[in-house]
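Asks: just need the structure, nothing else, for what follows:
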Amino acid sequence: MLDHPRVVHFVGIAWDSLSDLCIVLEYMEGGDLRALLASYEAQGHDVGFDHTKVTIALHVAHALTYLHSLDPPVLHRDLKSKNVLLTSDLQAKITDFGISRERADKTMTAGVGTSLWMAPEVMMGERYDDKADMFSFGVMLSELDLHTLPYSHAKHNLSSSGHKMPAAEALYHLQTVLREL
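Replies: As a prediction, the model looks like this:
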C-alpha cells in the first residue's frame, strides 16, 4: 500500500454488491488543482510562480519521487491538475491511481493517461518509463504558471480549414512534428 504524506490516503472500500464497489479516500476539502487554477484565471490572479504555486509543485514532486523510488517503481500514468487534490490550506497530494502500475520492465507501451498531459512516447505507443510522469509534471507546471489548460493557446490558432484548431488537431500536429525529429 502507498504511504506518503503527498499521496491521498486510502481509507477503505464500500459496496452495495460485488458489482458496485467504491474506494473511499481521504477527504480533501480544498478540491482539485484544476478548479483552483480556473478560479485564479477568473479572478485575474497574477500568472507566474508565487509561494503557493511553488509549494504545490514541490508537493507533487515529492509524491512522484516517492512513487518512482519504490521497488519496483510505481508509475502514475495520469498525472494532471485534476489528479492533484488540495487541503483547505493548499497542501497538495496526488490521487487517481486507477491506471497506475508497477514498472515491471522497460517495455510498457499501452496508451494510457489523458492526452493533453501525455508524454510523446506514450502518445505514439512507444516504450516509456518514469520519465513519462515527469513530462506530465512539466505540462502541469505550465498550468500552474499560466492557469490555463495545456495547449490552450493552440486552440486560438487557425487550422488549415481557417477555423480554430481543436485540441485533438493540435495534438495530432504535435505528434507529426515529433515523428519528424
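
Asks: going forward, measure contacts and count neighbours with C-alpha atoms only.
Replies: OK.

Asks: residue 97 touches residue 75, doesn't it?
Replies: No - with contact defined as Cα atoms under 8 Å, residue 97 does not reach residue 75; the gap is 9.0 Å.

Asks: give me the more crowded residue out of these two.
Replies: Using other Cα atoms under 10 Å as the criterion, residue 97 and residue 75 rank with residue 75 on top: 23 against 16.

Asks: one more to put side by side:
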Amino acid sequence: MMRQASSPHVIQVRGVFKGLPPNSRSTQLGLVMEYMERGSLASLQGSLGGTLPWQLVFRLAHQIALGINFLHSLTPPLLHLDLKPSNVLLDCALNAKLTDFGLARDQKTTRVSKKSSVEEGGTTSYMPPEAFDLSYSPTKASDIYRYGSQSNSL
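Replies: The predicted structure is shown next:
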C-alpha cells in the first residue's frame, strides 16, 4: 500500500531482506528504511528535558499532521493506530517522519473482535477513550485523537 505514493513525512522503506539473525535458528524478514540521524522525537524531548522551543513544536506538529493526512488520503485510508513521540523520527534538519506501522490497518479491515479492551495494542496514554470498549472499531478520528494527545505532550 505504501508503494502507491510517498510523503516527505512518512518513513520510506528502501528494501526488504531475509536472513538468519545471530543465535537464531529461524530465518526472519527485515526492513531497510531511510536513516534518520536525530532519532525519535521522544529521545529529543528527553535530551532537552522535555521542553522544546515553540517554533519547533509548531513545525513538528504541522509535519506530523501532514504525515497523518497522507496516510488517511490513501485508498483505502491507512490508520496508524500508534502515534506517539517514539514513533516520530527526525532527520538532521529536525524534520518529522512517521514510523512504526506494526499496528497500522486500512480503514476497511479495522473491525476487531476482541476479548479484552486492551487487545488492540498501542500505547494506552495516547489511545482514545472509546478504544477501551469491546465493540471499538478504529477510524481516522482514532488517529486524530492520538495526534492531539501526542501534540499535547510536546
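
Asks: TM between them?
Replies: Here the TM-score for the pair of chains, by TM-score structural alignment, normalised by the length of structure 2, is 0.82; 140 aligned residues with a Cα RMSD of 1.9 Å.

Asks: before we move on, the earlier item: now list whatever residues contact both of residue 97 and residue 75 of structure 1.
Replies: With contacts taken as Cα atoms under 8 Å, 6 or more residues apart in numbering, residue 97 of structure 1 and residue 75 have no neighbour in common.

Asks: any idea which residue sits dead centre in structure 1?
Replies: residue 80 (1.7 Å; Cα atoms, centre = their mean).

Asks: contacting residues around the aligned partner of that one in structure 2?
Replies: When structure 2 is aligned by TM-score structural alignment, residue 80 of structure 1 is paired with residue 84. The contact partners of residue 84 of structure 2, taken as Cα under 8 Å, 6+ apart, are 123, 126, 146-147, 150.

Asks: redo that, cut-off 7 Å
Replies: 126, 150 (Cα atoms under 7 Å, 6 or more residues apart in numbering).

Asks: quick check, residue 9 of structure 2 in contact with residue 94.
Replies: No - Residue 9 of structure 2 is beyond contact range of residue 94, at 11.4 Å (criterion: Cα atoms under 7 Å).

Asks: more neighbours, those two?
Replies: Counted by other Cα under 10 Å, residue 9 of structure 2 and residue 94 do not tie: residue 9 has more neighbours, with 25 against 18.

Asks: please give me every residue in contact with the more buried one.
Replies: Residue 9 of structure 2 neighbours (Cα under 7 Å, 6+ apart): 63-64, 66-67, 96-98.

Asks: the counterpart of it in structure 1 and residue 54 of structure 1: what is the separation?
Replies: Taking TM-score structural alignment, residue 9 of structure 2 has residue 6 as its aligned residue in structure 1. Noted for residue 6 of structure 1: a distance of 15 Å to residue 54 of structure 1, by Cα to Cα, to the nearest Å.

Asks: which stretches of structure 2 form strands?
Replies: Per DSSP state E, structure 2 carries strands over the ranges 13-19, 28-33, 39-40, 78-79, 88-90, 96-98, 105-106.

Asks: residues near the residue nearest to residue 10 of structure 1 when sequence neighbours are not counted, how many?
Replies: Of all residues not flanking residue 10 of structure 1 in the chain, residue 25 sits nearest, at 4.7 Å (Cα to Cα, 6 or more residues apart in numbering). By other Cα under 10 Å, 14 other residues sit near residue 25 of structure 1.
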